[in-house]
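Asker: take this sequence and fold it.
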Amino acid sequence: MALLELKRASPTLPHTDAAGVIEGYASLFGVADDGRDIVMAGAFTRSLARRGAKGVKMLWQHNAAEPIGVWTSIVEDAKGLKVSGRLDLSIARAREALSLIRGGAIDGLSIGFRVKNARTDKRSGLRRLLEIDLWEISVVTFPMQTLARISAVKKAPLQTPQARNAAFVRLQAQAAAMRFQHRLRMLQSARL
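Answerer: Model prediction:
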């Protein structure tokens, strides 16, 4: 009687020193985008004061069902909306995004927002966005504002001892579950 075989990849956890930190500009002030909108300096001030970086979601391609990390810093400077965030490498899509970013295939950033105050120039058709309620910033292939780009990909500092301990506990639980499954298969095969 042949024994039941089960082959699977061993569970892997992200390396503690490989968390992808990205930086760049999600929006530039005074620059028309492909939708004929121009974000004006100060447009994000109230929204950022209300939400903070933690209240703005990091998404993949504006898909609300695919968050890929967290924004750790979002500030307005003289140039535009400067952002820094960390991809959550426990999520497959975030690992894919990091690989594409590091390979140069993806480098766009794009904002998802509600317009609170805007003025449209009748002659040019350009809409000046004076106040924006910022909801999300996405890593995208084609940003509406062509200069909104990721400018740096860094390795995050080593995880805290608490995060390393949590990862170790998860790994121990996965190993225990695999041992249990192996024993169960052995008992099942013994009954046959």
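
Asker: C-alpha from now on. contacts and neighbour counts both.
Answerer: OK.

Asker: how far away from the center of its chain is the lengthiest helix in the chain?
Answerer: Taking DSSP state H as the criterion, the chain has its longest helix at helix 161-191. Distance of helix 161-191 from its chain centroid, counting by C-alpha atoms, centre = their mean, to the nearest Å, is 30 Å.

Asker: now the terminal residues of stretch 87-107, how far apart.
Answerer: With C-alpha to C-alpha, to the nearest Å as the measure, stretch 87-107 spans 14 Å from end to end.

Asker: output the contacting helices and strands for the longest helix of the chain.
Answerer: Contacting helix 161-191 under the criterion 3 or more C-alpha pairs under 8 Å, 6 or more residues apart in numbering; DSSP states H and E is no other helix or strand.

Asker: now Ala32: how far from Ser99?
Answerer: Applying C-alpha to C-alpha to Ala32 and Ser99 gives a distance of 30 Å.

Asker: isn't Gly112 right up against Val139?
Answerer: No: under the criterion of C-alpha atoms under 8 Å, Gly112 makes no contact with Val139, lying 11.2 Å away.

Asker: more neighbours, these two?
Answerer: Between Gly112 and Val139, Val139 has the larger neighbour count (other C-alpha atoms under 10 Å), namely 25 against 16.

Asker: following up with a second sequence; could you model it the same way so I can compare the two?
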Amino acid sequence: MDRAPVLIEGHAALFGVEDLSGDVVRAGAFARSLSRGGVPMLLQHRSGAVAGRWTRLIEDGRGLFVRGLIERPGAQVLVEVGLNGLSIGFRARLWKPRVEGGRDLIDLDLVEISLVAEPMQPGARFSIIGAAARAA
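Answerer: Here you go, the predicted structure:
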């Protein structure tokens, strides 16, 4: 049976909130990457494990807001049983060390955004919005 894509949305990064490694993403860090577009949706940061596609990526007042369609049946099953974390794969272009440890991330090359079980940023989560209608 052909499954309809699952529509999700949430925040893949939160501005000004320390993650488990001590890194803090600053507002504007994704601006350059977002102007390029083409960020893949992966499963657990595995290269080639495309889970679906992102339909909206924007910086809002809270962080990096994402909306997308999970199209791969295997990824859909994982979401149905509770997978709800988001994690960004990036290269830091501009950062400063933090006195407390970790980095202030000022400019990032966004490489991918993954659906994960345990995000480095515990508040980076998504919710299921619904199933997208399939074209007949």
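
Asker: let me see the TM-score of these two.
Answerer: Overlay of the two chains. TM-score (TM-score structural alignment, normalised by the length of the second structure): 0.93; 136 aligned residues with a C-alpha RMSD of 1.3 Å.

Asker: which one of Ala32 and Ser99 of the first structure is surrounded by more residues?
Answerer: More neighbours surround Ala32 than the other of Ala32 of the first structure and Ser99, with 17 against 14 (other C-alpha under 10 Å).

Asker: that one reaches Gln145, doesn't it?
Answerer: Yes: Ala32 of the first structure is within contact range of Gln145, at 7.2 Å (criterion: C-alpha under 8 Å).

Asker: next, count neighbours for the alignment partner in the first structure of Glu59 of the second structure.
Answerer: In the first structure, Glu59 of the second structure lines up with Glu76, judged by TM-score structural alignment. Glu76 of the first structure: 19 surrounding residues under other C-alpha under 10 Å.

Asker: excluding chain neighbours, what is closest to Glu76 of the first structure?
Answerer: Leaving aside its sequence neighbours, Glu76 of the first structure sits nearest to Lys82 (C-alpha to C-alpha, 6 or more residues apart in numbering; 6.1 Å).

Asker: residues touching that neighbour, list them.
Answerer: 23-27, 73-76 (C-alpha atoms under 8 Å, 6 or more residues apart in numbering).

Asker: so what does Gly89 of the second structure match up with in the first structure?
Answerer: Going residue by residue (TM-score structural alignment), Gly89 of the second structure aligns to Gly112.

Asker: ah, wrong one, I meant Ala117 of the second structure
Answerer: So Ala117 of the second structure corresponds to Thr141, using TM-score structural alignment.

Asker: so that match touches Ala97, yeah?
Answerer: No: between Thr141 of the first structure and Ala97 there is no contact under C-alpha under 8 Å: 10.3 Å.

Asker: between the two, which one's more packed in?
Answerer: Between Thr141 of the first structure and Ala97, counting by other C-alpha under 10 Å, Ala97 is the more crowded of the two (21 against 17).

Asker: distance-wise, check Gln188 of the first structure relative to His182 of the first structure.
Answerer: In terms of C-alpha to C-alpha, Gln188 of the first structure sits 10 Å off from His182 of the first structure.

Asker: surely the match of Glu59 of the second structure touches Ser47?
Answerer: No: in terms of C-alpha under 8 Å, Glu76 of the first structure does not count as a neighbour of Ser47; the distance is 11.2 Å.

Asker: ok, back up a step: and the longest helix of the first structure, which residues are buried?
Answerer: For helix 161-191 of the first structure, a neighbour-count test (16 or more other C-alpha atoms under 10 Å) marks 167, 185 as buried.

Asker: can you check stretch 38-53 of the second structure too?
Answerer: When burial is assessed from 16+ other C-alpha under 10 Å, stretch 38-53 of the second structure yields the following buried residues: 39-45, 50-53.

Asker: I'd guess Leu100 of the first structure is in a helix, am I close?
Answerer: Yes: Leu100 of the first structure sits within a helix when classified using DSSP: H, G, I helix; E, B strand; the rest coil.

Asker: give me the neighbour count for it.
Answerer: Leu100 of the first structure, neighbours per other C-alpha under 10 Å, totals 14.

Asker: go on, Asp121 of the first structure?
Answerer: Asp121 of the first structure - counted by other C-alpha under 10 Å - has 10 other residues nearby.

Asker: in contact with it, which residues?
Answerer: Contacts for Asp121 of the first structure (C-alpha under 8 Å, 6+ apart) come out as 127-128.

Asker: which residues of the second structure fall in strands?
Answerer: Applying DSSP state E to the second structure gives strands spanning 6-14, 24-25, 40-43, 50-59, 63-70, 85-97, 103-116, 126-131.

Asker: much appreciated, bye for now.
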